[in-house]
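Peer 1: Return a 3D structure for these sequence lines:
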Amino acid sequence: MTARREIEAITQRIAERSKPARQTYLERVETAISAGPHRTVLSCGNLAHGFAACAPGDKAALAGNRVPNLAIITAYNDMLSAHQPFETFPALIREAAREAGGVAQVAGGVPAMCDGVTQGQPGMELSLFSRDVIAMSAAIGLSHNMFDAAVFLGVCDKIVPGLLIAALTFGHLPAVFIPAGPMTSGLPNDEKARIRQLYAEGKVGRAELLEAESKSYHGPGTCTFYGTANSNQMLMEIMGLHTPGASYVNPNTPLREALTKEAAKRALVITAQGNEFTPVGRLFDERSVVNGVVGLHATGGSTNHTIHLIAMAAAAGISLTWQDISDLSDIVPLIARVYPNGLADVNHFHAAGGMGFLIRELLDAGYLHEDVRTIWGEGLRPYAIEPGLGPDGGVTRRPAPTVSGDDKVLATAKKPFQPTGGLKVLSGNLGRAIVKTSAVKPEKRVIEAPALVFHDQEELSAAFKAGLLDRDFVAVVRFQGPKANGMPELHRLTTVLGVLQDRGYRVALVTDGRMSGASGKVPAAIHVTPEALDGGPIARIRDGDPIRLDAEAGTLEALVDAAELAARPAAAPDLSANGFGMGRELFTGFRALASRADMGAAVFG
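Peer 2: Below is the predicted model:
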C-alpha cells in the first residue's frame, strides 16, 4: 500500500533537498562495501591483536575469514535502570552467534548518562553533548575494521541517537538495535506527579517524595512514562532497526532473552556473506525518516527528537527540517495516549496492542511508507505483529490485534484522540521554537501574558518559593542553548509551572533550552532558535513585555514595536560558571562548535 499523497509529497521534498549530500553519502557507502571482507585488509599483526583474547574456536574462524564477525557496541552500566540488563547480553549474543555459525566480539563501550539523575544538576549540561561523544566512541570501536555487522545495545535519551549516528557513519555494515525493555509498572505516573506538586508547595516532605519516586523508578528497565527513552524504542522499531515487536518487552524475561538471541542471529544473516545483505546506509533513507516522524506524532513523542532526528538524518546525508516535522504534524493523527499525554504507561500501551497495532493502523490509513527496507526484509508490514514465546523457547509472531485492548490508550486512525500530531513548530519575531501540544489541554494552548525573565531555572524556582509568581505570566528562561551551557533539560520547571497553572493562573514557558520527553501540561515554547548567546531576539526581552504563544496558529511573538525590540541591547549575563565543574571544562570546544537546535545541535558535520 502506498502512503498518502501528502506524505509522499513531503518525502519527495526531503529527497530533492537532500540529493547532493545523500548521493555523496551513498557513494562512500558503496565504496566501503566494494572493498570486500574487511579482515582481509588487515596485516597478520593487526589480525592477531584483533582475536588474541578469543576462544580457540573463534580465533580459528576469524583467522580463516570464513565466518561473519559481529561487533557488539554496548552502553551497559549498572547505574541506569534501563541499561543494567545489558550486563548479560554479550554472553547471549556470543552464544547466538556461535549457534548461527558466526563470532561476536564486544567492539567497544560507550558512555550512558541518566538524565533522571542529572536533572537540575550541573551534569545535565553534558547531557546533549553526550550524544555526539557516544557517536564518536562507537566509531572508535568499529574503526578496528574487524566486523561484518554490528549490534547496538542502548535505550535511553541521547544514547540511541548517538549510536544510530555511529551506525550510519559505518553505513556499509548492517546494524541491528537491541533494546532491554521497560521496567514493570510501579506507582502510577499521575500519582508521582501529584506528590511532586505537593512537595513543591511544601505540603509533603522529602521522605514522602523519595518514597513516591522510588516506587515509580523501582527496578531494571526504562522508566515507564513515554519520554525520550521510550520514544527511541518506538523510532527504532517503526524505522525497521529492531526485530519486529522488540521494543516493549520487559527485561529479564524468557521472551526478552529470545528476542536478543534472535536479533544477533538476524544481524549475521544480513551480512555480505549471506543472501540478504542489508547495510544500514542503504536501509535508512528518506522514507525511513518520514516513518519515524510519523510515529513520533502519532504517539505524542519526545520533543528531544526534533533535534535528534535532524542529527540522525544528517548522518545519512538526509536534510530534515523543523518545517518538515511541522507539516507532518498537521497531517498525522494522535492515536496513542501514554503519560504525560495520558494516564497509561508503556506497559499498558504494549498490552493494549502496542507497536504492532500502531503500525498496522498507520499503514492501513496510508500514513507510513510500507515499501521500505528493514533489517527483517522488504516492507514494514511484518512489523504489524504481536510477539510471543514459542514452545521451543523461540520467538513467535501473530498478527496485531484489530481492536484496541484499551481505547483510552490506543485509538484508531479513523477515530483518533486528536486529528493532528503532538508537536508544533512556532515562528515569530522571537525566532522559531517547538511546542508539545499532546499533553496540553486545548484551552491552554494560547497564552498572552507579561514576560518574567530568568537566566536559569534556579532563579525561577527561588521566585516561586518566595511567592512572587502568583500571577499570569510567560517565563522567559534564556541563555540555556547549546552554545551557552550545552542546552540542559529544564524539567524541574514542569512541576513549578504546573502548580501555578492548577492555581488558576495562565502561565507558559519560553526558553532556548530543552524540556524533556516528559514535557507536560503547561505550554512550553522550547529550543528557541537562534539562542540568546547566538544573537537571538530572546536576549532582548524585558520583564513586562507582552508575549503571545499560540500553539494553534503556530506563532511566538513579543508584542513589542519591532524597531524598539531591534534597538535594545542584548542581555549579557555572566556565564563563566557554566564552564567548570562536573566535567564541563572538557566541553568548552563542544559549546563553541555546537550548531543551532534546528540543525541538530551537533558538534560535527
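Peer 1: use CA for all of it now, contacts and neighbours both
Peer 2: OK.
Peer 1: okay, now the residue nearest to Ala200 when sequence neighbours are not counted: neighbour count?
Peer 2: The shortest distance from Ala200 to any non-neighbouring residue, by C-alpha to C-alpha, 6 or more residues apart in numbering, is to Val496 (6.7 Å). Burial of Val496 is recorded as 19 neighbouring residues (other C-alpha atoms under 10 Å).
Peer 1: To compare with the earlier structure, here is another sequence to fold:
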Amino acid sequence: MSPTHPVVTEVTRRIATRSAVGRTAYLERLAAAATESTTRSGMGCSNLAHGFAGITGGDKAALRALRKPNIGIVSAYNDMLSAHQPMDEYPAWIKEAARGVGGIAQFAGGVPAMCDGITQGRDGMELSLFSRDVIAMSTGVALAHDMFDATLLLGVCDKIVPGMLIGALSFGHLPAILVPAGPMSSGLTNSEKSRVRQLYAEGKATREDLLEAEAASYHSPGTCTFYGTANSNQLVNEVMGLHLPGATFVPPGTPLRRALTEEAARRVIAISRGAEHTPLGHVVDERSIVNGVIALLATGGSTNLTMHLVAIASAAGIELSWDDFSDLSSVVPLLSRVYPNGSADINHFQAAGGVQFLVGTLLDAGLLHRDVHTVAGFGLDRYRTEPVLVDGELVWRDGPAESLDKSVLRGVDEPFAADGGLRMMSGNLGRAVIKVSAVAPENRIVEAPARVFTTQEGFAEAFQAGELDRDVVVVVRNQGPQANGMPELHKLTPPLGVLMDRGHKVAIVTDGRMSGASGKIPAAIQLTPEAAVGGPLGRVRDGDVVRLDAETGTLEVFVDANELADRPMVDFPADAQAWTGTGRELFAALRRAVGPADRGASVFGPVAASHFEGQWDRASR
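Peer 2: Predicted coordinates:
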C-alpha cells in the first residue's frame, strides 16, 4: 500500500486550511439541525397531519407513530430526457424496499431537468447553467418540509446532479445517496457521428443524413454514452462515495439496475441512525472533494466539473480553487480514453474494468484518499468491488485487478499521458480552462490572428463565406454567466474540425463553455473575468495576434498593455430588456447575481453579485 502522494496531501491540507472558518461553521450548523429521534417528532400535530394526509395504508400509521425512518425521494424524472426516463418506476421500488427493512419513503419533490443536447445552439441553452442553482433550490424546497430522516436523489445529467447535491448539502445532517439510471446501449460510433457532423458543416451531407446519424447515436433510454458532463458527474460521484459501489454504469432496464435502486433505499435507512449514521455533510469533506477532482483528471472528464465541483465544495463550507485542479493535474496521470478523448464509449470503459479498476489503481499509487466516509461505509477500498446478482441476490465481489482493454483503460504504471490533461491558462486575457487530453501535441500551441464573434450564428456565417479558411484564433465573447448565462458552444466544433483537417492552425478562446464534448480543437474556455464585466476579452479586435500555449498554460494577446487598457469595450451583451423569450426573463435575477466561473458560476455565496471591482454596470448605459 503506497502512502498518499505528497502533492495530494499538500493540496488537501491547503484546502482545509483556507476552508477552516467556513467548514467549521457548516459542521456546527449540521450539528444544530441533527435530532436524536425521527426528524418529524418535533412537529406540531397540524404540521404532521398535513405531512401524512395524502397517504393511505400502513405507511400512514407508521408516519403518525413517529418511530420509523422516512426517506425523502427527490427526483429529476421526466419522459423526454433519455437519461431520466428510466426513473419512472424508481419511487415504487424504493417505497417497497424501505417497507421491507422497517422504513417509509415519500416522494418529496421533483426538480427540473433540461437537456443541453436539445437546447444546444438555441435560446433555451442560455438557461442551462442557471438551472443548476434552480435545481438546488428545488431540492431545498422538497426537503424543507422537515419530514425526512434521509434522502435519495434521483438524477443523472449535467447541472442536475450538482444542483441536487448542492441543495441536499443544505440539509447535510441527513444521510443521502445519489441514485443513477445508467447509460444507454452503444449505438453509432462517436467517430462516425463526428464525421457526419463535419460533412454536414461543409454542405456534403444532407439534414436527413445528419438526423439519421444523431438518431442512431441517441437511440434509447439511458445516459448518452460519450464521456461528457453527465457521465463525468456519475463517475466523480461514485469516487466521492456518494453512489453505492459499482452503481454508476449499470444499464437501465436490467435486473441489476433495479436491485441497486432497491438496495439504495435499504442502505440509506441503515445509515440514517445508529452506529452507521452517516450524514451527507460528513461524506462530502476536503478529502472526498480532492478524490472527485482526481477522478475527473484521471479520466479526462468534463470541464464543466471545474465549476460544479467548486460550487459543490462551497455548499459544504469548502473553498476549492482552479489552482488546486492545476496542481493535482500535474501529478495525476490520464488513465482512460473515452470519446471525445478516444474512440470508445462509456460502456467500453465499464467493460474494461470501469470505476472499480480505476479506484484500485489510483489507491495503490497513493493518488486517492483511502480514509474517507462513504455511503457504503468507511474507507474507499469498498469501491474496488462490483455488484453482481447471484441466484437473484445482490452481492459485491472484487473488481478486476487488471484492465481488460488497455486501449480504453490503463493502470497508473502505464498511463496514456503523465498528467490529467486539464490545465489552467493565464495571461493578459485572464484565466481560463483548457482540456488537452483529446488535443494532439502538435496542435497545443496556436499563434494566429483573432477573428472576433459575439454569436455562434456570426461564426457560422463567416465559415460558410470562407472567411476563416486560414490559421485563426476564434474569439467568441459575451458568452459568460453575466452576459447570457454561459451557454455551451458546441456548434463551433464541427466547422473548426473542418479547418483543422484542411491543415490550418485553429483554436477557440471564449468566456463561454464547451463542456465534456470539447475534443480535438484547443479551446481556452470559461475565461474570467468575462467580457461583460469588463474583462480584457472585450477589448480584443479582429487581426490581433493571440497565442494559446497549452504546454506552458499561457494565453495572451500581443497588444501593448497601455493600448489594450485604453481601448473601449465593444459588443456589450443585450441588456435586461432584450434578454427575453424562451423564459429568459424569468432568470434575470440570477443573471445579475451570478459569480465568476472560477468560483463556481453560482448565485450562492459571498462572491455572487459583487465579484469584480468596477464590473460592467448595465444601468449606466
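Peer 1: TM-score for the pair, please.
Peer 2: Here the superposed chains carry a TM-score of 0.99, computed using TM-score structural alignment, normalised by the length of structure 1; 603 aligned residues with a C-alpha RMSD of 1.0 Å.
Peer 1: that older thread, any idea which helix or strand comes after the helix or strand where the residue nearest to Ala200 of structure 1 lies?
Peer 2: Val496 of structure 1 is part of helix 492-502 when elements are defined by DSSP states H and E. Next helix or strand after helix 492-502 of structure 1 toward the C-terminus (DSSP H and E): strand 507-511.
Peer 1: how big's the offset between that following strand and structure 2?
Peer 2: Comparing strand 507-511 of structure 1 with its match in structure 2 after superposition yields a mean distance of 0.2 Å (mean C-alpha distance after the TM-score superposition for structure 1).
Peer 1: ok, now which ones touch the closest residue to Arg445 of structure 1 other than its chain neighbours?
Peer 2: Of all residues not flanking Arg445 of structure 1 in the chain, Ala551 sits nearest, at 5.2 Å (C-alpha to C-alpha, 6+ apart). Taking C-alpha atoms under 8 Å, 6 or more residues apart in numbering, we find Ala551 of structure 1 in contact with 424, 426, 435, 437, 445-446, 523.
Peer 1: mind checking how far Ala551 of structure 1 is from Ala570 of structure 1?
Peer 2: Distance, Ala551 of structure 1 to Ala570 of structure 1, by C-alpha to C-alpha, to the nearest Å: 26 Å.
Peer 1: so the residue nearest to Ala200 of structure 1 touches Phe464, yeah?
Peer 2: Yes: with contact defined as C-alpha atoms under 8 Å, Val496 of structure 1 reaches Phe464; the gap is 7.3 Å.
Peer 1: Aligned counterpart of Lys406 of structure 2 in structure 1, please.
Peer 2: With TM-score structural alignment as the criterion, Lys406 of structure 2 lines up with Asp407 in structure 1.
Peer 1: roughly how far apart are that match and Met234 of structure 1?
Peer 2: Taken as C-alpha to C-alpha, the span from Asp407 of structure 1 to Met234 of structure 1 is 19 Å.
Peer 1: Out of those two, name the residue with the larger neighbour count.
Peer 2: Met234 (26 against 16).
Peer 1: To which residue of structure 2 is the more buried one aligned?
Peer 2: Match for Met234 of structure 1 (TM-score structural alignment): Leu235.
Peer 1: and its match, helix, strand or coil?
Peer 2: Classification of Leu235 of structure 2 using DSSP: H, G, I helix; E, B strand; the rest coil returns helix.
Peer 1: Helices of the stretch 451-600 of structure 2, start to end?
Peer 2: For the stretch 451-600 of structure 2, the helices defined by DSSP state H, counting those that start in this stretch occupy 456-464, 481-484, 493-501, 561-566, 588-593.
Peer 1: tell me the most buried of those?
Peer 2: helix 481-484 (a mean of 26; mean count of other C-alpha atoms under 10 Å).
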